[in-house]
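Novice: Just to be clear, the model below is a prediction. Sequence and coordinates:
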Amino acid sequence: MRTHQDAKAMAKSLRDTLAERGVEIAHSAALEIVARQFGFDSWNILSARIDRDAAPRGDGPAFEPAVPILRIFDEAKAREFYEGFLGFRIDWEHRFHPGAPLYCQVSSGALTIHLSEHSGDASPGGNMVVYMTGVEAFQKGLIAKDYKYNRPGLERQDWGLECTVIDPFGNRIRFMERGSTSSP
């Protein structure tokens, strides 16, 4: 969770999903549920934690981690790849109306990615770098899933060990461990 906007978008998505099932809850109740999902007793505590974590350090601008937007074309394939294969969780989903293109956030640990079916949000075939530790164990875990569309290897590069996956939409994610001493 990076910002209040993320938390509020999750609460809105929760309310919308429940409303589709005939259950109406107040926005404040949805915020409390989101807070509990993150392990906090109340929205006020989560909100204070977000403020503390986002507080600028020093006098200049303070950047947060970038959130790439990747273009997708098929929700089922995206879920199979990002949830099933990579093990990410879907944090929230948004549609302007039923049947509209999906825009959602997936994450794993500190890594956050937005996936969009909207044609203007991103071009297919993007390329991103994700720095991490434990890339060799991560790659072995992916291979063990026996996903028939992707069997990523490990490559030793001058900058460290790299495991590249390509999603069903041609987007390349390069998981890198800097200066890793492991051998492929």
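Specialist: Nice, I can see it.
Novice: all contacts plus neighbour counts: C-alpha atoms, from now on.
Specialist: OK.
Novice: Shouldn't Asp6 be within a helix?
Specialist: Yes - counting by DSSP: H, G, I helix; E, B strand; the rest coil, Asp6 is located in a helix.
Novice: and the comparison structure, right after this:
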Amino acid sequence: GFTVDWEHRFDDNAPIYMQISLGGIELHLSEHHGDCSPGAHIHIDCSGLKEFHKVLIDKKYKYNRPGLERTFYGSWAVTVNDPFFNKITFNQPLDESEIEA
């Protein structure tokens, strides 16, 4: 999964601001009031999505078992929800053989 690169708080009782990364993806996450909370939704284009989905499912998380969906815009998608109502949708374009004529 993602790696925590760094975390910042102005003091021990302040909200956290942090960076996580996976491969070439870097995300900045914030608990600060008004920083897209609640409900940000981002899309990340990637490859190896079916394998990534299997890794997530094999972990058997109690509250997050995302599906692998075929989208109307020509990709496979896996959407992950975090406890702060944010959504990350990972997308991989369909192969030529998967596109209906």
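Specialist: Now that the structure is in, tell me what you want to look at. Owing to the predicted nature of the structure, the values given are computational and were not obtained by experimental measurement.
Novice: what about the helices in the first structure?
Specialist: With helices called from DSSP state H, the first structure shows them at 4-20, 27-37, 43-54, 75-79, 135-144.
Novice: Just send those back as JSON lines, with distance to Phe169 of the first structure too.
Specialist: Listed next are the helices of the first structure as JSON lines, based on distance: least, C-alpha to C-alpha, whole Å:
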{"stretch": "helix 4-20", "distance to Phe169 of the first structure": "25"}
{"stretch": "helix 27-37", "distance to Phe169 of the first structure": "31"}
{"stretch": "helix 43-54", "distance to Phe169 of the first structure": "33"}
{"stretch": "helix 75-79", "distance to Phe169 of the first structure": "9"}
{"stretch": "helix 135-144", "distance to Phe169 of the first structure": "18"}
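Novice: Nearest to Leu115 of the first structure among the ones you listed would be which one?
Specialist: Set against Leu115 of the first structure and scored by C-alpha to C-alpha, the helices of the first structure come closest in helix 75-79, at 8.4 Å.
Novice: Pull out the buried positions in that closest one.
Specialist: Residues Ala78, Arg79 are the ones in helix 75-79 of the first structure that count as buried (16 or more other C-alpha atoms under 10 Å).
Novice: In the second structure, what range does it match?
Specialist: The aligned range for helix 75-79 of the first structure in the second structure is empty, by TM-score structural alignment.
Novice: what does stretch 120-135 of the first structure give?
Specialist: In the comparison with the second structure, stretch 120-135 of the first structure aligns to the range 34-49 (TM-score structural alignment).
Novice: And for stretch 170-178 of the first structure?
Specialist: Under TM-score structural alignment, the match for stretch 170-178 of the first structure is residues 85-93.
Novice: Show me which residues of that stretch are buried.
Specialist: Lys87, Ile88, Phe90, Asn91, Gln92, Pro93.
Novice: Gly24 of the second structure pairs with which position in the first structure?
Specialist: By TM-score structural alignment, Gly24 of the second structure lines up with Ala110.
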